[in-house]
Structure formats: structure tokens, C-alpha cells
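S.K.: quick one, fold the following:
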Amino acid sequence: MKQKIKIIIVGGGAGGLELVTKLGNTLGRKNQAEIILVDHNKSHLWKPLLHEIASGSLDDRTDTLSYLAHAYDHYFHFHLGKLIDIDRKNKTIRLAEIHNKEGKLLVPERQLKFDILVIALGSVSNDFNTQGVKENCVFLDNPKQAYYFHNTISNLFLSYSVNHQLNNKINIAIIGGGATGVELSAELYNTINQLINYGFNGLNKKSLNVILIETGERILPALPIRISIAAHNELAKLGVSILTNTMVTSVDANGINTKSGVKINADLIVWVAGIKAPNFMKQIGGLETNKINQLIVKSTLQTTLDNSIFAIGDCASCSKKDGGFVPPRAQAAHQMAALCYNNIVALIKQQELKPYKYKDHGSLISLSSFNTLGNLMGNLVCGDMMIKGKLARMIYILLYRFHQIALHGYIKTGLMILAGSINRIIKPKIKFY
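M.R.: Reported below is the predicted structural model:
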């Protein structure tokens, strides 16, 4: 009896989970291949939602997906574990030991054999080896960090409401003027507005001082300048202090030190200034990586040194035909997952693989309940069109719905939308716990 092909996807983020779901629904369901997902977390949450969890505007319980339950529903297997090495010669991956909170060994180190491997580990914050960042900043790479941020700001608001003094403020510094930094800035002002509405004693709209720090000349440097200007103006209206052309040289317990010599004091410092693949990915399995640990891939999304290993999403360095590299965006991960699926099927059938062509459909920035703005690109709008307001908000929400549809299908996604609508009616608009 011919042995089934084993396909392992490491990383259950946006791209990895969409890919393993489609492979499970087709090859797994037909018993044509054994499909395995490996992740060091037990559940999935769409990464663009992390800033909403951090601010307390989103209750994640309705949006978190259990890998084990999803695997059961979609004909693949789930292994909890953290990748630590790849043995290309023997076609195995090595997973780290699993311990409980007390340090007791639960699962020993183990190996899984593969015929085709897909690395979809996403990215983590890049502190650029800036002194004091790891020790004194909060990151927003995963739900655990978002929960920590939420608990920290909740305690700050509580302490201020009880012990505040005239002219004192809650100072929160956000280092990094990209999409996450901009969206988090707006969400924090929405949070304090909701707390005021719920009668949180001692708070007013001037109690919060958010400082957004960007090294470059403008916030949202990857987006068209008119969107950057519009977002800058919207944030300024809310009260955000925006510092551009400001390079952070170090962070300590007392605040942020800048190249200009200016010291920025803050009660809480968030670092969202850049991304990289996890450090252990550097030349893992002898594969070719770049300076931010991304696996360098060919146009087919296969790694340059091994055709049986693919990489997609933020952990992949894929060049574009017109120069530069595919940006680390959710739309890129979605597109890569779709092509990777087709190329895996083609590889199994010994057919020609197709090249990946990045399609930029535009970008949208959510300024919480205050506004949404961005640009749409492509044939539908005959080029590049800036949008904002209700239309932009609707499209922003649709991006997440498309991700849910890819995972759950139309009927289940519809039911989830209904459940979310009910929760918004019966639950408070801000998470207090």
C-alpha cells in the first residue's frame, strides 16, 4: 500500500491557517495526504485584532479559534509545539519540550517526518538591538502580550481615577508610526471615552497623553502621503502628540532617550517599530535567510535551497518583479496561502509550479470609532482611490470576514457575525477585566 504524503505547516497565523484548512478540506478529506499543523499556541487570533484586545475594545472570546477543534472539523491533525530545527537530509522537524507553569516536563522533545514542509511562522517585533527595549517596553506580537498591555493600562486608569492630581496625565508612548502604532493610538482615546461614559471617576478627555514616535519624516511611511497626512490630522484632533524624525537610542526605567537628546517620560512604553522573523530562524536547516531572519524564497514560494520546503507570510522574503520585496501584510499572506496550495498540489502531481505575483489591493487604517481611512487599488477603482468614513470602515471589516470565510465557510461565518452583533448589544463596549 502506497504511503500517504505528509504535509506539515508550521505556524497557524493568517496564511498558515488558511492554507492548512484548504489542504485539509481537499487532500485530507479525500485521504490523499496527511496534513499536520504545528503551532506553539493552542488557539488562533487574527493578528490585526491585537491592538483592539490591548485597548479593551474587543472581547476576544468570540474571535479566538481552537486549533484542535478546527483540525477535527477540517480533516487535519494539530500538534502543539515549538519548532527548533529542520533536518533536511532526513526530512524531519524537531519540536521543543513542553513544560507546565511549574517547569514540569509534559512532552519530551520529538520529531515529525515530512514530505512537504511549509513555514508560516509570521513575525515578531524587531527592536534593532536598541538598548533597554526588551526590559522596558511592551510588545504586541501575540494575544498574551496584548492581554498584559490591557491589564497594565486598566491598572493605570484605575490608579489615576482614585489618586489623580490636577494637571497630571497618563502618559503612554508608542514607538513606531506604522499601522499598529497609529491604530493603537486611536483605540486608547476610544478606551478613555468609554470609561468616562461608564462613569469611571476622576477621568476626563485630557487625562490621557499618547505620544506616537516615528523615526521617519511621517507616520504610515509605507502608505501614500495623502493618507499619512489625513491620519496625522485625525490623531492630532484626538490629542495624540506625534513626534516624527525622532530616533530612539535607548529606553530605561525612567523613559525614552532620543538622538536629539530629548528625554520622553512615560508610564507605559509600547514598541511596534519594526518586524523580523524569530531569531531561531536564522539559517535554520542550512536554508538561506536575510538579515531579519526571513527565509528567502523563489517566485514559486519554495525556499532557494530546498524545493520540498515552502515559506509564506511575514517569515518569507519574496522579491517583486518591479523591484523591492513583498510587504508583511495580511493580504500578502492570504495571496501566498492560495498560491502555495496550488503549487503543493502541482508538486504532488509533478506539474509545473506557478510564480507568485503580489497584488496590492490597497491599505486601510482604523482609527477606532472615530474614523477609518485608506486607499483602494486595482481594476475596480481604475488605479488608486482614497476612501474614508463608513465605506472605508465597511471594507475594513470585510477583510476580516473574508479571513473567517476562508476558515469556516459562509454559513458558519454568518452565524459568527450574528453572535458578534448580539454580544455588542448585551455586553459593554469596553472590556473591564
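S.K.: CA only for contacts and neighbour counts going forward, please
M.R.: OK.
S.K.: what are the contacting residues of stretch 329-336?
M.R.: Contact with stretch 329-336 is made by 14-15, 18, 301, 312-314, 326, 356, 358-361, as judged by CA atoms under 8 Å, 6 or more residues apart in numbering.
S.K.: list the residues that contact Val210.
M.R.: The neighbours of Val210, taking CA under 8 Å, 6+ apart as the test, are Asn171, Ile172, Ala173, Ile174, Ser185, Gly239, Val240, Ser241.
S.K.: what does Met247 give?
M.R.: Each residue near Met247 by CA under 8 Å, 6+ apart is listed here: Glu214, Thr215, Thr258, Lys259, Ser260.
S.K.: by neighbour count, which of these wins?
M.R.: Counting neighbours by other CA atoms under 10 Å, the top entry in these is Glu214, with 24 neighbours.
S.K.: next one: that one from Ile9, what distance?
M.R.: With distances taken as CA to CA, to the nearest Å, Glu214 is found 35 Å from Ile9.
S.K.: would you do the same for the sequence below? I want to compare the two.
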Amino acid sequence: MHSKIVIVGGGAGGLELACKLGRKLGPQAVTLVDSRQFHIWKPSLHEVAAGTLDVHQEGLSYPMLAHDNGFTFVYGPMLALAEAERQLTVGPIYSGDSGNDGQREQVLPERRIGYDALVLAVGSVSNYFGVPGAAEHTISLNATEDAERFRLTLLKLLTQAELQKSARPEAGVDIVIIGGGATGVELAAELREASGVYAAYDFHHLNAERDVRITLLEGAPRILAPLPEQVASAALRLLGERAVTVVTDTRVTAIAADAVTAGETVYPAQLVVWAAGIKAPAWLAQLGLPATKSGQIEVDPRLAVPGHAGIYALGDCAACAGPDGKPVPPRAQAAHQQADYLFQTFMRQHQGRAPQAHPYVYRDYGSLVSFGQTTTVGSLMGSLKGLSWFVDGLVARLMYVSLHLMHHRAVLGTVRTAVLALARFLIKRSTPLVKLH
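M.R.: Modelled structure (predicted):
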């Protein structure tokens, strides 16, 4: 198999690039490779974990998106790169169930795909910074299976606490979230809101604020360190109102199956989430491409890998520096902008036009942090450098929702996005507010 443009990774940036190119160039020219069969917008994974969003309703099928947007989808993980032959290897896929002999059945064989241009958009994984027990005893919200595992574990712990309540009045669920960035803060707020709903539906002996104990640990002097002080202060206040314990300036030193140790303090923990840092997937280092200490692929101002013709990278896995020398932050808006830039790059190549005159420049339009289904806070960046506005309440919440809809519009189109938004609004009126199974 050969494709003019192969994109590895169907996250926010990779999928948007595949859809835009596919609609212009067609399935013979554009191929998307991903190790999963459906896509979900990564910033919404905290809602999946809390149970307020059903991944089976929210997820978008890659084969469906490929059919509707005119690209080819290849299901499987990337294993190797033969740069001299301009060819990559996609690993086999096995069925989830083992046979009587304990052997999994192979569904798809190993495949090789030739390319003219290759785009790596494989996102990121958790960086545990060598903390003992972190990899074994925490859950990271990097993928849908992580969020689903958290949700099912939470349901199990709530059920156990409910059954033990009569004999042990102190029975409850202790949740520790490590990392006070946007993911950790949003998860804490969403869990508090969801815990009240769970208690109302099926756990009548549990008091949400008293028995679902949520602790957020952050190593920096304040939560949401990259965002303006006003946003961080508002977030801290909102978490306090929701009975979330926030501890800053603390470093986690060890994690066990039932506790988190930070210095001299030990926090009981039945469920631990790691949201304290990310790095590029380890297998990228095996491709022979220039990489940083954190494993990100180095790219030039045009998102091309220096010294490796025809290879590009975008999103969390790309080490891209701005004109000021500072790295582009790993945010969805950065991946979206980079996808737009590479779309113009490839369209110019296809049309035989000169390359873009200007390199890629990251534009920060601000950040919004969700606090459940009704409240959002954040900052919006103005056109003048350093100018920003603090936003909260209903206006901020509508803007936060619009970001999700803008992503859907890029991959589904305006009409289908509008129909999908209406359908989900109606479904929420006839289904539980949290997923109970």
C-alpha cells in the first residue's frame, strides 16, 4: 500500500488534518493510522472518568469518519520506520478474547505503508518522573480506556462503601489527584458534581461531600500555574466550595496501593489519578529521528523534522519552539493550529505552489477550565501582546462547550455537528445524568 500523505495518530490535530486533506485529495492520497477504532476529544476525558459523559455515545468511529471525509483509515499501532524506503510498519491486531488454547486470534496482519510525506501526531503519555509506585498504582487520563477504567473502579468503590456503611460509619472513597493543572482541576470538580448524582441515584447511605473525599496535590505554589493568577484564585475558591482539599507546594515521593506519600504526610487513597506531567511515547525514540530529553520529535519552524525529508510532526509529540524560543505548550488549540498550517503546506505542494512565506507561530487565545456541567472559568487573550480578560459563569461555559463543537465541526461538518448537538441534548433528558453501568 502507498499513500501520498500518511498521518499517524488520530487525536485532535491528526484527525483534523486527515479530514481536511481527505476532503480535498481523496482516499488514495491521504491515510490515517491509529491503534484505536474510535476518536474522542481528549479534553473531555475527565467527564468520561466521572461518568457524566458516555464514551460509547461520544466516540466517533474512524472508519465512519474516513468514509465521510475521503481518507483511508488503517487500524493498528505504528511499529517501525524504514526512512530510506519511505515506508512504515503497522502492527497486527488481535481479538480481545482468547481461545481455548489461550492464544489470541489475529484479526489483521502486520502491514507496510509507503508514503511521500509522513506526519507524526501520536500525542503523549504520562511522565511519572521516577516516583516509586506511580506507574503501578495510578490511572492517567490519556486515553478512553484509562477514563473507563477509572469510572468502573469508582463505581465498584462506591458500591463497597454503600454496603459497609451500616457496620463502618466512616466508610467512603478516598480519591487523590496528583497534579493541579487543567486536567486535575477539571477532574476534581467533575467528580464532586458526579458523586452527588451517584448518591442520589443508587447510593442512599452515602453523603457525597463527606464520604467521597477528594484531595488534589500540586507541586507548584499554586494550581493552574501556567494561567493568570485571577483564574487560579477563582479555581481554588470553586474547589473549596465543592469540598475538594487542595494542597500546594508538595511533592509526591511514593505511591502505594492504598496511600500516597508526600514528604512527611500520608494520604489514604483507594483511587489515584496521575495528572502531573506528560512526555512523548517511548517508541518514538526508536525511529532514528532527532528528539529531546522528554522524547518529543524536534521540528523546525515549518513543523518539518530537520534532516529528514518528508517527515513532519505536530501536537504533544512535537518539540516546536516559537519565535521567542519558548516551546509551544501541549494544548489542543496548538494541535489545531498546527493541523491548519500543515494543511496549507500540503495543499501548496499538491498545487505546485511555493511554500508558505511565514513559519508556524503559536497564537494563545486563552484557556478555559470546566467546573462541572454549569460553571467554567478562564482567560481570553486579546490581539495586543499581554492583554487578557478574565471570564467566568455562563458566558465562559458556553465558550468552553463551543470549543468541543468547533472540533466536531472540523471532522463532521456544520450540519452533522448541529444535529449531533441537538441529539445529545435530547438524550440527556431521557437518560441518567451519570453512567451507572
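S.K.: related to what we said a few turns ago, which one among the contacts of stretch 329-336 of the first structure gets closest to Asn379 of the first structure?
M.R.: His361 (9.4 Å; CA to CA).
S.K.: distance of Thr413 of the first structure from Ala406 of the first structure?
M.R.: Remark: distance between Thr413 of the first structure and Ala406 of the first structure (CA to CA) = 9 Å.
S.K.: same check, this time on Arg329 of the first structure
M.R.: 17 Å.
S.K.: so what's Gln373 of the second structure closest to, chain neighbours aside?
M.R.: With sequence-adjacent residues excluded and distances taken as CA to CA, 6 or more residues apart in numbering, Gln373 of the second structure is closest to Glu190, at 7.7 Å.
S.K.: residues touching the counterpart of that neighbour in the first structure, list them.
M.R.: Applying TM-score structural alignment, one finds that Glu190 of the second structure aligns to Glu187 in the first structure. Contact partners of Glu187 of the first structure, counting by CA under 8 Å, 6+ apart, are His51, Glu52, Ser55, Ser57, Leu367, Ser368, Ser369.
S.K.: quick one on the thing from earlier: if we take the contacts of stretch 329-336 of the first structure, which one ends up nearest to Asn129 of the first structure?
M.R.: The nearest one, if we look at the contacts of stretch 329-336 of the first structure relative to Asn129 of the first structure and count by CA to CA, is Asp314, at 19.8 Å.
S.K.: show me the helices in the stretch 151-300 of the first structure, by range?
M.R.: In the stretch 151-300 of the first structure, the helices defined using DSSP state H, counting those that start in this stretch lie at 179-197, 225-238.
S.K.: what's the most buried one of the ones you listed?
M.R.: Scoring the helices of the stretch 151-300 of the first structure by mean neighbour count under mean count of other CA atoms under 10 Å gives helix 179-197 as the most buried, with a mean of 22.
S.K.: check contacts around Tyr358 of the first structure.
M.R.: Contact partners of Tyr358 of the first structure, counting by CA under 8 Å, 6+ apart, are Lys320, Val326, Ala332, Gln335.
S.K.: got these as JSON lines, with secondary structure columns?
M.R.: JSON lines is the format used below for the contacts of Tyr358 of the first structure (DSSP: H, G, I helix; E, B strand; the rest coil):
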{"residue": "Lys320", "secondary structure": "coil"}
{"residue": "Val326", "secondary structure": "coil"}
{"residue": "Ala332", "secondary structure": "helix"}
{"residue": "Gln335", "secondary structure": "helix"}
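S.K.: most neighbours out of these, which is it?
M.R.: Counting neighbours by other CA under 10 Å, the top entry in the contacts of Tyr358 of the first structure is Ala332, with 22 neighbours.
S.K.: gap between that residue and Ser317 of the first structure?
M.R.: Ala332 of the first structure sits 11 Å away from Ser317 of the first structure, going by CA to CA.
S.K.: give me the common contacts of the two.
M.R.: By CA under 8 Å, 6+ apart, Ala332 of the first structure and Ser317 have these common neighbours: Val326.
S.K.: look up the closest residue to the one in the second structure that sits across from Leu364 of the first structure in the alignment, ignoring the ones flanking it.
M.R.: Counting by TM-score structural alignment, Leu364 of the first structure corresponds to Leu368 in the second structure. Closest residue to Leu368 of the second structure apart from its sequence neighbours, by CA to CA, 6+ apart: Gly378 at 4.1 Å.
S.K.: counterpart of the one you found in the first structure?
M.R.: Under the alignment (TM-score structural alignment), Gly378 of the second structure maps onto Gly374 of the first structure.
S.K.: these two touch, right, that match and Leu367?
M.R.: No. Gly374 of the first structure lies out of contact with Leu367 (CA atoms under 8 Å); the separation is 10.7 Å.
S.K.: of the contacts of Glu187 of the first structure, closest to Leu106 of the first structure?
M.R.: Nearest to Leu106 of the first structure among these, with distances taken as CA to CA, is His51, at 32.2 Å.
S.K.: tally of neighbours for Ile7 of the first structure?
M.R.: Residues lying near Ile7 of the first structure (other CA under 10 Å) number 25.
S.K.: what residue in the second structure is paired with Gln335 of the first structure?
M.R.: Under the alignment (TM-score structural alignment), Gln335 of the first structure maps onto Gln337.
S.K.: related to what we said a few turns ago, just the closest of the contacts of Met247 of the first structure to Ala419 of the first structure, please.
M.R.: When the contacts of Met247 of the first structure are compared against Ala419 of the first structure (criterion: CA to CA), the nearest one is Glu214, at 38.4 Å.
S.K.: any idea how far Asp174 of the second structure is from the residue mapped onto the closest one from the second structure?
M.R.: Alignment note (TM-score structural alignment): Glu214 of the first structure maps to Glu218 of the second structure. Distance, Glu218 of the second structure to Asp174 of the second structure, by CA to CA: 17 Å.
S.K.: do the same with Thr144 of the second structure
M.R.: In terms of CA to CA, Thr144 of the second structure sits 23 Å off from Asp174 of the second structure.
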